[in-house]
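**Student:** Sequence and predicted structure are below.
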Amino acid sequence: MPFVEKGMTVGLFGGSFNPPHAGHALVAEIALRRLKLDQLWWIVTPGNPLKDTRHLAPLAERLVRCEALIHDPRIKITAFEAAHQIRYTADTLAMIKARNPGVHFVWIMGADNLADFHRWQRWQKIALTFPIAVIDRPGSTLAFLSSRMAKTFDYARIDETDAPMLARSKAPAWTFIHGPRSSLSSTDIRNGAAKPKG
């Protein structure tokens, strides 16, 4: 787990990153800027329980690719979930919270994950652990209106103009951040329909 000091604001950006691409880097960059974060932990997961893992590249390879893509020293590439044999985001966030008192965390995710968020293990617990920032992705802009998560926690949504306060807000709290979008997807890259760098 990366080193962090009390009082800092830290974004948590998790995924299989199979492979990582410029669209992921754009989400991280937007989160750092719009949420005014001190750090962003880019958490490379061992796998995704909701995805087919037959085409999952080895964790070490995905880590190397993430590190090659990122040049901002505030972004910390990590795969600590593997060392602790953690499968579910809810368990990851519970451990982070227990080990880092006094640090202000916010969960970062692309809007393309919002539609299926209610299928995540203990998804409501995730929303009650840390604030959530949903970053716009192509074809997913309306997800913040129609998804089950958005409807369930509609009362906890804050305006994106208040995004800099999100990390210090008490969960549940979330916002949808509009901005530049990349059409790249890991699935398309794996299937040869897109190039990783584009």
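**Tutor:** Perfect, thanks for sending it.
**Student:** okay, CA-based contacts and neighbour counts for the rest of this
**Tutor:** OK.
**Student:** now L184, nearest residue through space, not along the chain?
**Tutor:** Residue nearest to L184 in three dimensions, not counting chain neighbours: G23, with 5.7 Å by C-alpha to C-alpha, 6 or more residues apart in numbering.
**Student:** What number of residues are in the vicinity of the one you found?
**Tutor:** A count of neighbours around G23, defined by other C-alpha atoms under 10 Å, yields 21.
**Student:** Structure two is appended below for comparative analysis:
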Amino acid sequence: MSKMPHARAGQVVGLLGGSFDPPHSGHVHISKAALKRFGLDRLWWLVTPGNPLKARGPAPLAERMRAAKAMMQHPRVTVTDIEAHLGTRYTAQTIAALRQRYPAVRFVWVMGADNLSQFHRWQDWRWIMETVPVGVIARPGDRISARLSKAARIYRDDRITGRASHILGHLEAPAWSFINVPMTDQSSTAIRARGEW
């Protein structure tokens, strides 16, 4: 288990959660885009012990952590198993625990547009939207369903333009930005289906 990552007061830290089962170049791609477009000082990969919305459990955490660290080589990105360390299972619990441990750090939740489409199914999703700014990165095929999602409709007045996305971490929640980036179509599901994991 890795130790808690370091962050200085006033820093803007992006949180990218997922099972990373397995991690792939698409994760690296959106991480670099998030750092640049959302004005993040740091980005933490939160490699989850398990996803409550998925029936089948992922590969062992130690295996996914090893693969993630080998895949994501960037001085401002830290691969963590922080949720196993904190004992949290849901994103809202993790965010609450991190805000308590790092009261002077500004967190931004980062997710792919595919997650925004079903965000209203997440536990305490409104609390997440109203607690931390949210940066959404479009992946191929997810743009329309994400823009029409329940979360996008309810919080439509809190959306900032892609041009202003670099100030996201300095805004009070609710605030979110939806950016389009040239995307790879890599997916963990496809990699597992090909038997490459």
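**Tutor:** Cool, got the structure. Everything numeric here is computed off the predicted structure, so don't read it as measured data.
**Student:** and the equivalent of the residue nearest to L184 of the first structure over in the second structure, what does it touch?
**Tutor:** Under the alignment (TM-score structural alignment), G23 of the first structure pairs with G26 of the second structure. For G26 of the second structure, the contacting residues are 183-187, by C-alpha atoms under 8 Å, 6 or more residues apart in numbering.
**Student:** Just give me which of those are shared by the first structure.
**Tutor:** Using both residues aligned by TM-score structural alignment, their matches' C-alpha atoms under 8 Å, the first structure keeps these contacts from those: 183-187.
**Student:** quick one: buried residues of the biggest helix by length in the first structure?
**Tutor:** Once the first structure is assigned using DSSP state H, the helix that runs over the most residues is helix 22-34. Across helix 22-34 of the first structure, burial judged by 16 or more other C-alpha atoms under 10 Å covers 22-32, 34.
**Student:** From K32 of the second structure, how far out is the match of G23 of the first structure?
**Tutor:** Distance of G26 of the second structure to K32 of the second structure, computed by C-alpha to C-alpha, to the nearest Å: 10 Å.
**Student:** which of the residues in stretch 134-144 of the second structure are buried?
**Tutor:** 134-139, 142-143.
**Student:** swap in stretch 71-88 of the first structure?
**Tutor:** By 16+ other C-alpha under 10 Å, the buried positions in stretch 71-88 of the first structure come out as 75-81, 86-88.
**Student:** Distance from it to the middle of the chain?
**Tutor:** With C-alpha atoms, centre = their mean, to the nearest Å as the basis, stretch 71-88 of the first structure stands 11 Å off its chain's centre.
**Student:** Over to stretch 124-134 of the second structure?
**Tutor:** 13 Å.
**Student:** contacts for that stretch?
**Tutor:** Under the criterion C-alpha under 8 Å, 6+ apart, residues 91-92, 95, 107-111, 119-120, 168-169, 171-177 lie in contact with stretch 124-134 of the second structure.
**Student:** and if we set it to 7 Å?
**Tutor:** 92, 107-110, 119, 168-169, 171-177 (C-alpha atoms under 7 Å, 6 or more residues apart in numbering).
**Student:** Same check on stretch 184-197 of the first structure?
**Tutor:** By C-alpha under 7 Å, 6+ apart, stretch 184-197 of the first structure touches 18-23.
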